[in-house]
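Novice: for reference, the sequence and a predicted model appear below.
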Amino acid sequence: MERLFDYVGHFGRFQALIYFSSAFQAISCGIHYLASVFIAITPKFICRAPENISSVLLPNASTLRLEDVWELWTPKDYLVVKQENGDIWELNQCSRFKRENTSYLTYSYDGNKTLFSCSNGYYYDNTNLESSIVTDWHLVCEREWLAKLIQPTFMFGVLIGAVIFGDIADRVGRRLILWLTSTGQFLFGIAVAFTFDYYSFVIVRFLLAMVSSGYYVVVFVYVTEYVGIKARSWASMHVHAFFAVGVMIVSLVGFLVRTWWMYQIILSLTTLPFVLCCWMLPETPFWLYSQGKHKEVEKLIGTIEKWNKISTPCKLSELCSVQETQKTEMDTLKKHSVLDLFYNWSFARRTVTVWLIWFTGSLGYYVFALNSVNLGGNEYLNLFLTSAVEIPSYIVACFGMDKIGRRNTLAPFLILSAVICGIIMLIPQDHSTVTIAMSMGGKFSIAVAFGLIYLYTAELYPTIVRSLAVGSGSMMCRIGSVVAPFCVYLTDVWIFMPQVSSCHHLYIHIYK
C-alpha cells in the first residue's frame, strides 16, 4: 500500500485538506491538557473572621480594608483584625485565635486566646484573580490535596483513553473514533464549566481526558496513513505544533479571563470549528485495505486522484500483490492485543525500549510545562514562551530525522534535556530570567524527543497493530504525565526539585 503515494502524490491537495482538517483538532487537546494550570490557581488566602471587620493590623502596618493587606502580607505572618462588634481575632492561613482581652488593639499579644477552625471559610486575594475552583470550593489547608489531584486524575483519564481508543481504532476504524472523540471534547469541555462541586468537576474532566487522549493518539495514526513517506515526518511532527498552539491559547485566555468557568467555556468554544471539520474526514486507505474492503479503497483512490489531478489512474491490483492481499485478509480474521507487541524477542525488546522513551519524554515534557508558572515573573508569559519554543523544536526534529535518522536525532536531545535539568539546579533562585531561559532550552530539547517518538513508534509497527502500538506507548507516556504533577508539587520542598526528579529519570533511561 505504501506504493499508493508514488501514484497519487505524497502530500497533494487531498492530503493537505485531510491533514489540516484532522490536525487542527489537536489544538483542543493542548487546550484541555493544560487548562487546569489556571483553573486551579491558589491565590493568597487567610482564615475568615466570623463577622465584618473594622480594622486590620500587620506587623508594621495598619489599614481599614482587608483588600489592602495582600501586598504586605506573607504566609508566615498572621493578621490581627477587629470586628464591628469589638472582638479581636488573630488570623492565620488555616486557623484563627480569638483574644480574651479586647480592651486594646495591638499586633503583639501575650494574653489568653482560644483556637478555632476556619469554619467560616477564607479570605482570598482577588487582585489578579476573580475565581478559581480553589476559591469556589475552598480547596486549601486540609482540602489542599484535592486541588493537587486535579491534574493527575486528568492524566489518569488520558492514560485510560490512550489504551481504550488506540485498540478500538484498530477494530472499528480511525474515522469513527475521530468523530466521537472530537465531539466528546467539545461537549465535555462545556460541561466542565457547569459542574456544581469538586467531585462532579473531576468526573467530567476525567471523561474529557479520555476522549482528548483518544483523539490525540488516533490522529497521529490517521495522518501517518494518509501522507507518503517523503512528507510523513514533517506532517506527523507538526501535529505537535498544533498541540503547542493550544497551550499558547490557554495562556492568552488565562491572562484575559480570570473567572474559571468563563475561562473554560471560552476555551471549549474555540474548538467548535475544528469539531465540524472532523465530520468530513474519510477512512484511511490502509485501514480499509487491512479489513479487506477493496472496493472502498479503490473508490477512495479515485477521489484522491481527482483532487490531486492525477491523469493516469491506478488500480489496487497494481499496488498490492495477490499474496499480500491474501495475507491481509487472513490478518483481519485475527484479533490483536498488547501481547502481539511481544510476538518475539525482537518485538519485545523494541516495545520495552519505546515504552521507556515514552515515559521519560512525557515526564520531562510536563514537568517543564507545569513548572513554568512557578519560575517567577509573569506565569502567563512563562507558559506561553515554553509552548512557543516547541514549534521551532519540531522543525529541528524534522531536519534531524531527514539528515541523520530518527534514532540519531532522538538520543542527543534526550541527553541534552537531562544536562539542562542538571544546570538549572545550579542557578541561584533569584536569577529567574536565567532559569526561565534554561527551562525553555530544556523544553525545546525534550519536545524534539517527545514529538519524534510518536512518528517513530507508528513507523516501527505494521498497520494491523499500529494504533495499538501508539496507544500502548501513549499509555506509558501518560504514566509519566501522571507522575509529573507530583514532581512539580515538590517545589514546596525546593523550587528546583521537579528538575531533580525529571533529570534523575532521564539519566536512568540514557544509561540503560
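Specialist: Thanks, I have it.

Novice: C-alpha only now, for contacts and for neighbours.
Specialist: OK.

Novice: in a helix, Asn385, correct?
Specialist: Just so we're on the same page, residue 385 is Leu rather than Asn. Yes: Leu385: assigned to a helix according to DSSP: H, G, I helix; E, B strand; the rest coil.

Novice: this is the comparison structure:
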Amino acid sequence: MSDFGEILKAVGEFGPFQKRLLVLICLPNFFMGLHLLAQVFTGANVQHFCQTNWILNISAGLAEEEKLFLTLPEGRNGSYQQCKMYKPNPDKDIDWIRLHGSQSTVACEEGWVYDTSQYTSTLVTEFDLVCDANWLNQLSRSCSMFGLFAGALLFGPLADRFGRRPIVLLSLLLQLVSGVGAAFVPNFNLFIALQFVVGASVSGILINTFVLGTEWSGVSQRTLATVLSHCAFAGGQIVLAGLAYGIRDWRMLQLTISCPMALFFSYIWVLPESARWLVTKGHYKAAKKHLMNAARINKRVVPETLLDKIMTEKEIHQATLLDLFKTPRLRRVTLILISIWFINSFVYYGLAFNVQSFGTNIYLTQLIFGLVDMLRGFCIWLLNKFGRKKCQGGFLLLCGISCLLMLAFPEGMQIGVTILAVFAKLGISCSFSTAYVYSAELFPTVVRQTGIGLVSMSARIGGIITPMIALLQQDYPALPMALYGTALIVLSALCALLPETVNKELPDQTREMNSKNDLENGHNQTVAENGNLIKKRQWQNTADKNYQEKQFRMKQQQTMSQGPGFGQSTNGISGRDNNCRDPTVTVLAAIHRLSTEQELNLATFV
C-alpha cells in the first residue's frame, strides 16, 4: 500500500509515538521470558531416593549413609539407584541385615526422599514426578507448548478479524489469571491445564505485539522494533535466573512472576490499534483518527489531502488462510517459513529446557543463555547490512554446526560443551528474531496475522515435540543434537529460495505477491509503450500546428490580393475580420486537437 507508506512517512516512521509503542510492546515480552521458561526451575529435577524408614523401626540409631547402604542397590558411577530399593525384611534384626543383606529389589513402596539443599520445593518434589511419573513433568512442558500452538491457531485469525489491540488485551488478562492460579493448584492435573492457558496467552501476546510494532514502524525501523522486543524477552530470562536463585519455593516463584501482570490493565487506555489493519478492513475514520494522534505526538503536520488518500482505497480483499497457498510464489514462501519456524522452536526450546546438561550451575548457565539472547540486538545491524535472506541462512548454519560439534566432545568436558551450546543458542536466537522480521515483511497485511499464526503453529508443534525428545535422550544421548544439527543445515540451504525484503514496503494484498520479475517487466513494458505513444502524439501535434500556420498565411495572402471588400456578404451582413481563419479549417483543427489531447491523457494515466 504505497499510499499508506507515504502517509506513515508524513506522520513519522519512528518518532516519539513509535518509541512509546515499542516500550508498551517490550514490557509484556519481558514477562513472557519469565513465564515461558519458569518451569526450568519450578519443575527442576532433584536428587532423590526411595523412602526406606522401615529399617529405622529395627535400629533407630542408624547413620544416614549406613541406612542408604543397607536399603538401596548401587547404581552407575557408584551412586545409589533412585527408583529401586532392596526388598524390606522387617522381621530380621539389624545384625542379620548387615551380614546377609538382600539380593532382590523392588520399586519404591513408601515414596521418595528428596534433596532439599538446592530447592525448598519444586513441582517434582511436591507431586512426586519421578521414576515412572517422570514423564508427567515433560508432559506439562508439552502442554505449555501445545497452548502456544492453540494460541497461534486461535489468536492469529482473530487478530486479523477483530484487530491486534483487543487480542493483546485478552491475552494479557488470561496470562494474569492462569499465572496466579497456577501458584495455588492442589493437584498436578490442574497445573497442566493452567499451563495450557499460560501457553495460549503467551502466543497471543508475542505474535500480536510484534505485528503491531511492525505495522506502525517505517521501512528502515521494522527490524529495530522486532529485535528490541525479543531483547526484552531475553531480559526476562536474565531476571528469571536471579529470581530463581533467590526464591527456592516454586509457588512463591510462580506468584512473583505473575502478579506484576496486573499492571497491564492500563493498556486499555494507552495501547493503540494498527492503522494499517484498520485501512485494510475499511475502517477509514478510525485509521485517520489514530494517524492524526500519532502525528500530534510526533509533532508532525500531515496535509489533509494526504490523509484523504486512505478514504479512496481500492476494494478491500477479504483474504483467508487458503490465499497463502493460491499463488506459487506465496505458497513457496509460506512452506519455507513454516519449516523455519518449526526448526527454530524445536531447537530453541530443546536447548533452553536442557540447561541442566550444559553446566554444573543451572543459575549461571541460565544467566549466560539470557545474556546470549541479548546479543541478538546485533541482528539489527546485520539484517540491514546483509539482508534478511543471508542472515536467516547464516544463523541457522551457525547453530547447526555448533550442535553437531557438541557430539565430538566426551561426556566429562563440560566447558567445551557449554561454549558450543552458547554459540548454538546465539545462532538459534538470532534466527528466531530474523524469522519474525522476515515473516512480517513477506506476508501481505490482509493475511499477515493469519500467516504469522500459521507459522507460529508450526513452531509450537516443534515445541511440543521437544520434551519428548528429552525423554529419548536418556537412552540415546546423541540423538537430540544429531537431529538439531542435521535439520538446521538442510534448512539453511532452503533459505536461498526466499526473496529479499530489506528496505522494501510491506505488501498489503495477496496479489502483490505475484512474480516480482513479471511485475517489473510488465511495468517497464507499460512505461515504454506509454512513452512511445506520448512521443507519437507530440509529433502529430507539431505537424498539425505547422499545417494550421501554413493555411493561415495562405489565407492572409488571398485577403490582401482581393482588396478590402473581401469577406463582405451580398446581403449586407458584415464579414469576419481579416485576422480570422476559415471557419471550416478552425473547427476541424479543434476537433483533431481535442481527440489528440484525450489520447495523450489516456496514455499518461495508463
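Specialist: Yep, it's here. Everything numeric here is computed off the predicted structure, so don't read it as measured data.

Novice: whereabouts in structure 2 does stretch 411-428 of structure 1 align?
Specialist: Here stretch 411-428 of structure 1 aligns to structure 2 at residues 393-410, judged by TM-score structural alignment.

Novice: for structure 2, which segments count as strands?
Specialist: Taking DSSP state E as the test, the strands found in structure 2 are 48-50, 84-86, 105-107, 112-114.

Novice: doesn't Ser274 make contact with Glu215 of structure 2?
Specialist: Yes: using C-alpha atoms under 8 Å, Glu215 of structure 2 makes contact with Ser274 at a distance of 6.5 Å.

Novice: show me the helices in the stretch 101-250 of structure 1, by range?
Specialist: 133-137, 144-148, 150-172, 174-193, 198-224, 229-237, 239-256 (DSSP state H, counting those that start in this stretch).

Novice: export those to CSV and tack on distance to Ala61 of structure 1 and mean neighbour count?
Specialist: Compiled in CSV, the helices of the stretch 101-250 of structure 1 are given as follows (distance: least, C-alpha to C-alpha, whole Å; neighbours: other C-alpha atoms under 10 Å):
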stretch, distance to Ala61 of structure 1, mean neighbour count
helix 133-137, 26, 18
helix 144-148, 30, 15
helix 150-172, 37, 24
helix 174-193, 40, 22
helix 198-224, 37, 24
helix 229-237, 56, 20
helix 239-256, 31, 23
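
Novice: among those helices, which is nearest Lys334 of structure 1?
Specialist: The minimum distance between Lys334 of structure 1 and these falls on helix 150-172, with 10.5 Å, by C-alpha to C-alpha.

Novice: pull out the buried positions in the match of stretch 411-428 of structure 1.
Specialist: Going by neighbour count (16 or more other C-alpha atoms under 10 Å), the buried part of stretch 393-410 of structure 2 is 393-407.

Novice: can you give the contact residues for it?
Specialist: 416-417, 420-421, 423-428, 430-431, 478, 481-482, 484-489, 491-496 (C-alpha atoms under 8 Å, 6 or more residues apart in numbering).

Novice: among the residues you listed, the buried ones, what's the PyMOL command?
Specialist: PyMOL command restricting these to the buried ones, with burial defined by 16+ other C-alpha under 10 Å:
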select buried, resi 416+417+420+421+423+424+425+426+427+428+430+431+481+482+484+485+487+488+489+491+492+495
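
Novice: list the contacts of the aligned partner of Tyr122 of structure 1 in structure 2.
Specialist: In structure 2, the residue paired with Tyr122 of structure 1 is Trp112, using TM-score structural alignment. Neighbour list for Trp112 of structure 2: His48, Phe49, Cys50, Gln51, Asp128 [criterion: C-alpha under 8 Å, 6+ apart].

Novice: just the buried members of those residues?
Specialist: Neighbour counting with 16+ other C-alpha under 10 Å marks His48, Phe49, Cys50, Gln51, Asp128 as buried within the contacts of Trp112 of structure 2.

Novice: tell me how far the first one lies from Val130 of structure 2.
Specialist: This means His48 of structure 2. Counting by C-alpha to C-alpha, to the nearest Å, the gap between His48 of structure 2 and Val130 of structure 2 amounts to 8 Å.

Novice: find residues that contact each of these two.
Specialist: Counting by C-alpha under 8 Å, 6+ apart, nothing touches both His48 of structure 2 and Val130.

Novice: which of the contacts of Trp112 of structure 2 still touch in structure 1?
Specialist: Retained in structure 1: His48, Phe49, Cys50, Gln51, Asp128, out of these (criterion both residues aligned by TM-score structural alignment, their matches' C-alpha atoms under 8 Å).

Novice: please name the nearest non-neighbouring residue to the counterpart of Thr259 of structure 1 in structure 2.
Specialist: Aligned by TM-score structural alignment, Thr259 of structure 1 pairs with Asp249 of structure 2. Closest residue in space to Asp249 of structure 2, ignoring its immediate chain neighbours: Ser121 at 4.8 Å, by C-alpha to C-alpha, 6 or more residues apart in numbering.

Novice: which residue in structure 1 aligns with that neighbour?
Specialist: Match for Ser121 of structure 2 (TM-score structural alignment): Ser131.

Novice: check contacts around its match.
Specialist: So Ser131 of structure 1 contacts Arg258, Thr259, Trp260 (C-alpha under 8 Å, 6+ apart).

Novice: of those residues, which is the most crowded?
Specialist: Using other C-alpha atoms under 10 Å as the neighbour test, the contacts of Ser131 of structure 1 are led by Trp260, with 25 neighbours.

Novice: do you know how far that one is from Ile190 of structure 1?
Specialist: Taking C-alpha to C-alpha, one finds Trp260 of structure 1 at 12 Å from Ile190 of structure 1.

Novice: for Met440 of structure 1, same thing?
Specialist: Distance from Met440 of structure 1 to Ile190 of structure 1, counting by C-alpha to C-alpha: 32 Å.

Novice: in structure 1, which helix has the most residues?
Specialist: helix 432-460 (DSSP state H).

Novice: the equivalent of Gly451 of structure 1 over in structure 2: neighbouring residues, count only.
Specialist: Under the alignment (TM-score structural alignment), Gly451 of structure 1 maps onto Ser433 of structure 2. Neighbour count for Ser433 of structure 2, taken as other C-alpha under 10 Å: 24.

Novice: ok, Arg99 of structure 1 next?
Specialist: Arg99 of structure 1 has 18 nearby residues by other C-alpha under 10 Å.

Novice: ignoring the adjacent residues along the chain, who's closest to it?
Specialist: Closest residue to Arg99 of structure 1 apart from its sequence neighbours, by C-alpha to C-alpha, 6+ apart: Lys113 at 4.3 Å.
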